[in-house]
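Student: Here you go, sequence then predicted model.
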Amino acid sequence: MKIFNTLLLLTFTCVASQNTSTTFLGRNCPPDGFDSLNEFDFEEFISARWYSIEQKKVLYQPLSQFYCVYADYELADFCPFCLGRPKITVFNSARKGSVTGEVRSVNFRAVVPFPRRHPARANVGPRFLPLGLSRSTNYWVVDAGSYTDILANEPRPSGVPYEWAIITTGRPNREGDDGTCYTRGGMWIFARDPEPDPAVIDAVRNRATELGLDVSQLLPVEHAGCVY
């Protein structure tokens, strides 16, 4: 029952973060021009495990579970309501209390509802919900690239693997520090390595700030000593 309630809370929190009035929540939010990536290699993104390096504390993943957090994605074989759109199985894992604490893991399903127009947006939720019928999009990859390019402050050239990513639950419609914005449903900095160079983390945080995101909402996830 606890896992079931967590799954429902995740789904409804993410959807609610999309549908709340931005005028009421923040005059400056979302930032002008804020969008998911328009040029996006979907298969490259899901080709290997992602580790959460920093993330926003949310109801469905409190600070007590900021240990050994990672996500695995792969193409799903069956989705009766997806109507030919890309569908993904999602496995999320974390530990509670410490890097040796109890494993908390959940399985989700996701579908990319508009693969041509918005290739970096997905609906994510429990496996028992007909995601192919949903109109909300609650998982946006808003930037991604290689370690080399982010350290050089260069845009991602075509063909370079994704080694870091910034993810939000839709448009950031709540105002935080200094007029920057955040999403109630969650924000993440992902990396292919569980412990990337601190300079990479700093550079990705700077990039998130440039996008108008409130990076004070992003808290570190502990990975030192984790066994995955």
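Tutor: Perfect, thanks for sending it.

Student: When you work out contacts or count neighbours from here on, use the C-alpha atoms and nothing else.
Tutor: Will do.

Student: What about Ile127, how many residues nearby?
Tutor: I think there's a mix-up here, since residue 127 is Arg and not Ile. For Arg127, the count of nearby residues is 15 (other CA atoms under 10 Å).

Student: Please read the previous query as pertaining to Phe4.
Tutor: Close neighbours of Phe4, defined as other CA under 10 Å, add up to 10.

Student: Beyond the helix or strand that contains it, next helix or strand please.
Tutor: Phe4 belongs to helix 2-19 when assigned by DSSP states H and E. Per DSSP H and E, the first helix or strand lying C-terminal to helix 2-19 is helix 22-25.

Student: show me where the chain has strands.
Tutor: 50-56, 67-75, 87-96, 102-111, 121-126, 139-145, 164-168, 174-175, 181-182, 187-191, 218-220 (DSSP state E).

Student: for comparison:
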Amino acid sequence: MKQRTALSIAAGVAAAAIGGALIYSRATRPPVINPKVPEPAKPVELERYLGKWFELARHENRYEKGLDAVTAEYELREDGRIAITNGGRQGGPKGEHSFVEGRAIVADEETNAKLKVSFFGPLYTGDYWILDHGDEYEWSIVGEPSGRYLWVLARDAKPEPAAMEAILKRVEALGYDRWALRLTRHI
């Protein structure tokens, strides 16, 4: 595996949330797909959220342009922060693998549904809101307050069609345009 600088690779699920910070010009930010981002629907048990997630869909962004087989792994560190490893393959599910590492802290300890993530050091942090998740933590919908970024995650890279449709309907119920999402290809 080859590690690239954080700016040259798609940072995966959480790193693009940093787009809310002024990392790049307004002209390169994705358009708003939800002008009224809802508060997270329910609390998050961090221990159950940890582990590996597969990205099923995303609102395309500069950091992940052209990436498929995108995954995000979350692990609790000894200092209480969350270690994040996001990876993907350029040009298709069998393309060259790249990854980036970051960290997160809980920003809302009452619900654990709002995190602050950093892949670019302490000066560049972004919001990572777990807007909703399955009761068994089998899927998750992640966004941030600007309404420009959205990720649909699951524990299974290829959920059953009925399960995928149910998740996408939940995306719509949260106020997002599901047709603005790019489906992520997995092997």
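Tutor: Sure thing, it's come through. Small disclaimer: the values here were computed from a predicted structure and weren't measured.

Student: how about the helix holding Phe4 of the first structure: buried residues?
Tutor: Across helix 2-19 of the first structure, burial judged by 16 or more other CA atoms under 10 Å covers 7, 10-11, 13-15, 17-18.

Student: ditto for stretch 132-147 of the second structure
Tutor: Going by neighbour count (16+ other CA under 10 Å), the buried part of stretch 132-147 of the second structure is 132-133, 137, 139-147.

Student: Give me the distance from it to the chain's centre.
Tutor: 9 Å (CA atoms, centre = their mean, to the nearest Å).

Student: The alignment partner in the second structure of Leu129 of the first structure - how many residues pack around it?
Tutor: Matched by TM-score structural alignment, Leu129 of the first structure corresponds to Pro122 in the second structure. Around Pro122 of the second structure there are 9 other residues, counting by other CA under 10 Å.

Student: re earlier: just the closest of the buried residues of helix 2-19 of the first structure to Pro62 of the first structure, please.
Tutor: Using CA to CA, Leu10 is the member of the buried residues of helix 2-19 of the first structure that sits closest to Pro62 of the first structure, with 12.0 Å.

Student: Pull the contacting residues for the most centrally placed residue in the first structure.
Tutor: The residue lying closest to the centre of the first structure (CA atoms, centre = their mean) is Ile167, at 3.6 Å. Ile167 of the first structure makes contact with 139-143, 187-190, according to CA atoms under 8 Å, 6 or more residues apart in numbering.

Student: Can you tell me which of the strands of the first structure is packed in deepest?
Tutor: strand 181-182 (a mean of 28; mean count of other CA atoms under 10 Å).

Student: Output the contacting helices and strands for that one.
Tutor: strand 174-175 (3 or more CA pairs under 8 Å, 6 or more residues apart in numbering; DSSP states H and E).

Student: how many neighbours does Glu160 of the second structure have?
Tutor: Neighbours of Glu160 of the second structure under the rule other CA under 10 Å: 9.

Student: Repeat that for the one 5 residues further on.
Tutor: Residue crowding around Glu165 of the second structure was assessed by other CA under 10 Å; the count is 12.

Student: who are the neighbours in contact with the equivalent of Glu55 of the second structure over in the first structure?
Tutor: Alignment note: Glu55 of the second structure maps to Ser52 in the first structure; criterion TM-score structural alignment. Shown in contact with Ser52 of the first structure (CA under 8 Å, 6+ apart): 69-71, 188-191, 194, 221.

Student: could you dump those to a markdown table with distance to Phe24 of the first structure?
Tutor: Output for the contacts of Ser52 of the first structure, formatted as a markdown table (distance: CA to CA, whole Å):
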| residue | distance to Phe24 of the first structure |
| --- | --- |
| Val69 | 33 |
| Tyr70 | 34 |
| Ala71 | 33 |
| Trp188 | 24 |
| Ile189 | 27 |
| Phe190 | 30 |
| Ala191 | 34 |
| Pro194 | 38 |
| Val221 | 31 |
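
Student: What is the nearest of those residues to Thr209 of the first structure?
Tutor: Ile189 (12.1 Å).

Student: Map that closest one across to the second structure for me.
Tutor: Under TM-score structural alignment, Ile189 of the first structure pairs with Val152 in the second structure.

Student: Distance check, its match against Asp79 of the second structure.
Tutor: Val152 of the second structure sits 28 Å away from Asp79 of the second structure, going by CA to CA, to the nearest Å.

Student: With Lys169 of the second structure instead?
Tutor: Distance from Lys169 of the second structure to Asp79 of the second structure, counting by CA to CA: 38 Å.

Student: can you check Asp177 of the second structure too?
Tutor: Asp177 of the second structure sits 38 Å away from Asp79 of the second structure, going by CA to CA.
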